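Generate coordinates for the sequence data below:
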Amino acid sequence: MAPSRILMAAIVLVGLSGFADAPQRYVVSYSVSDHGVAQMRGQALISEEGDVSVQGSDQDGGHAFNATLNPTDDGLVLVTSLWRGATKLGEPTLAMERGGQAKAEFGSDQQRVVIEIAPAD
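Got it, this is the predicted structure:
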């Protein structure tokens, strides 16, 4: 085989193996409901060692959702914060296995917050 063909084959193999090792992507979502009616919600893609921020606004002001997905020895930890205007609604941290999913629910019947993460693929 000619040297240039060997080099191209090596580049293709390295490229394919790098693609196979790409970090898994997850969908992280949040929702806030008031008396059972959704007031705000959103979702975004995130991967290990990544972070996302989702912001929205309405007639009552804005909201912001921030999340960071950190690897640990035992799996992954999703660190979040959810704001409505200047009021922090919560900062839940969710632990999970790689490739797994997690969910946090808190609040009351009047105001319920749900944050979830699940594999995207």
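
okay, CA-based contacts and neighbour counts for the rest of this
Noted.

now the strands: where do they sit in the protein?
Here the chain has its strands, by DSSP state E, at 25-34, 37-47, 50-58, 61-71, 76-84, 87-90, 93-96, 102-107, 111-119.

Adding mean neighbour count and distance to Gly15, write those strands out as JSON lines.
Compiled in JSON lines, those are given as follows (neighbours: other Cα atoms under 10 Å; distance: least, Cα to Cα, whole Å):
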{"stretch": "strand 25-34", "mean neighbour count": "19", "distance to Gly15": "19"}
{"stretch": "strand 37-47", "mean neighbour count": "16", "distance to Gly15": "20"}
{"stretch": "strand 50-58", "mean neighbour count": "14", "distance to Gly15": "22"}
{"stretch": "strand 61-71", "mean neighbour count": "18", "distance to Gly15": "24"}
{"stretch": "strand 76-84", "mean neighbour count": "20", "distance to Gly15": "26"}
{"stretch": "strand 87-90", "mean neighbour count": "14", "distance to Gly15": "42"}
{"stretch": "strand 93-96", "mean neighbour count": "18", "distance to Gly15": "30"}
{"stretch": "strand 102-107", "mean neighbour count": "14", "distance to Gly15": "32"}
{"stretch": "strand 111-119", "mean neighbour count": "19", "distance to Gly15": "24"}
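
And this one, please, so the two structures can be compared:
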Amino acid sequence: MLSALAAAFALAVAGPLQTGEAPDRYSLELTVIHAGVQTVGARAVLVEDSSAQITVQDVDGLFEMNAQLTPVQGDGDDDTLALTVSIIDGEAQPFEPNLILKRGGDASIVIGQEGPDGVMFEGLTVTLKPLAEDD
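Okay, the predicted model is just below:
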């Protein structure tokens, strides 16, 4: 599926939340759309300076996503994080987007093709959002 998704690739990163200290735990959500239908919907908690994995196996094969969220070193800015993602869809070539975001900020990776109605027809979305302390 990923080999067919090269038609569109978009990243969006928002700034940090304006509420006290930035959280060190994030919600990592994965949504996969195939032929206009959501086939995968998964969520994991990703803690700063650690990794998370989402694996789904169905009749079409194995789909795996590994994500790592680490502080960026060496630039003097303690508020910068790097999100590294590896997405494997069966035997297809892995897709490995990386992005930099502000600690406490939201990030989104969208890869896919839209149908004539402007709605994603084939693709995936990875979303990272900070969790509140009580989540």
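
circling back to that earlier point, go through the strands of structure 1 and name the closest to Phe19 of structure 1.
Smallest distance to Phe19 of structure 1 across the strands of structure 1 (Cα to Cα): 13.1 Å, for strand 25-34.

Would you mind pulling the contact partners of the closest one?
Contacts with strand 25-34 of structure 1, where a contact means Cα atoms under 8 Å, 6 or more residues apart in numbering, come from 38-48, 65, 109-121.

mean per-residue distance, it to structure 2?
When structure 2 is superposed, strand 25-34 of structure 1 averages 1.0 Å from its matched positions, counting by mean Cα distance after the TM-score superposition for structure 1.

how much does that strand deviate in direction from strand 50-58?
Orientation of strand 25-34 of structure 1 against strand 50-58 (axes from the mean of the first three to the mean of the last three Cα atoms, to 10 degrees) gives an angle of 30 degrees.

whereabouts in structure 2 does strand 25-34 of structure 1 align?
Using TM-score structural alignment, strand 25-34 of structure 1 lines up with residues 25-34 of structure 2.

how distant is that stretch from the center of its chain?
6 Å (Cα atoms, centre = their mean, to the nearest Å).

Over in structure 2, tell me which residue corresponds to Gly99 of structure 1.
For Gly99 of structure 1, the residue aligned by TM-score structural alignment is Gly104.

Tell me how many other residues crowd its match.
Counted with other Cα atoms under 10 Å, the neighbours of Gly104 of structure 2 add up to 25.
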